[in-house]
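Undergrad: got a structure for you, letters missing:
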């Protein structure tokens, strides 16, 4: 299992969410990240999901 971090920002730069979770693959992490964004209604906010090695998995600006 790899560790991933989902971060959501307001346009002002304020950090709204920073959550760490684990997933078996990058594809699974992308699905989990998208699900968390929908649950919190952050789909249209600036966000990113990165792996512990720094790989960008999910991004929206």
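TA: Ah, there it is. All figures in this text were calculated on a predicted structure; none of them were measured in a lab.

Undergrad: contacts, neighbours, all on C-alpha from now
TA: Noted.

Undergrad: now do the helices in this protein.
TA: For the chain, the helices defined by DSSP state H occupy 26-39.

Undergrad: what sits against the residue lying farthest from the centre of it?
TA: Ranked by distance from the centre of the chain (CA atoms, centre = their mean), the top residue is residue 12, with 18.3 Å. Going by CA atoms under 8 Å, 6 or more residues apart in numbering, residue 12 touches no other residue.

Undergrad: ends of stretch 53-61, what's the gap?
TA: Using CA to CA, to the nearest Å, one end of stretch 53-61 lies 22 Å from the other.

Undergrad: got the contact list for it?
TA: Applying CA under 8 Å, 6+ apart, the contact partners of stretch 53-61 are 26, 29, 30, 33, 44, 45, 46, 47, 48, 49, 50, 51.

Undergrad: check it against this one:
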């Protein structure tokens, strides 16, 4: 399992969410990230999910 970081920001750049989670691969991490954003109500905010090797797995602006 790899550790991924999920971050969400508001329009002013303030960090609203900064959480780590584990996933087996990038596809699973993308799915988990999208689910967490939806649960917390941050799907429409600027967000990103980054893998341990700095690959951008999920991004929305």
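TA: On my side now, so go ahead. Note that this is a predicted model, so its numbers are computed, not measured.

Undergrad: among the contacts of stretch 53-61 of structure 1, name the buried ones.
TA: Buried members of the contacts of stretch 53-61 of structure 1, counted by 16 or more other CA atoms under 10 Å: 26, 29, 30, 33, 46, 47, 48, 49, 50, 51.

Undergrad: just give me the closest of those to residue 6 of structure 1.
TA: The closest of these to residue 6 of structure 1 turns out to be residue 49 (CA to CA; 4.3 Å).

Undergrad: excluding chain neighbours, what is closest to the closest one?
TA: residue 6 (4.3 Å; CA to CA, 6 or more residues apart in numbering).

Undergrad: do I have it right that the one you found meets residue 20?
TA: Yes. In this structure, residue 6 of structure 1 is within contact of residue 20 by CA atoms under 8 Å, at 6.3 Å.

Undergrad: neighbour-wise, which of these two wins?
TA: residue 6 (24 against 15; other CA atoms under 10 Å).

Undergrad: contacting residues around the residue nearest to residue 49 of structure 1?
TA: 17, 18, 19, 20, 33, 47, 48, 49, 50.

Undergrad: wait, the first one sits on residue 7?
TA: The reference is to residue 17 of structure 1. Yes. Shown here, residue 17 of structure 1 and residue 7 form a contact pair, counting by CA under 8 Å, at 5.4 Å.

Undergrad: look at the residue nearest to residue 7 of structure 1 when sequence neighbours are not counted and say how many residues are nearby.
TA: Spatial nearest neighbour of residue 7 of structure 1, excluding adjacent residues (CA to CA, 6+ apart): residue 18 at 4.4 Å. Residues lying near residue 18 of structure 1 (other CA under 10 Å) number 13.
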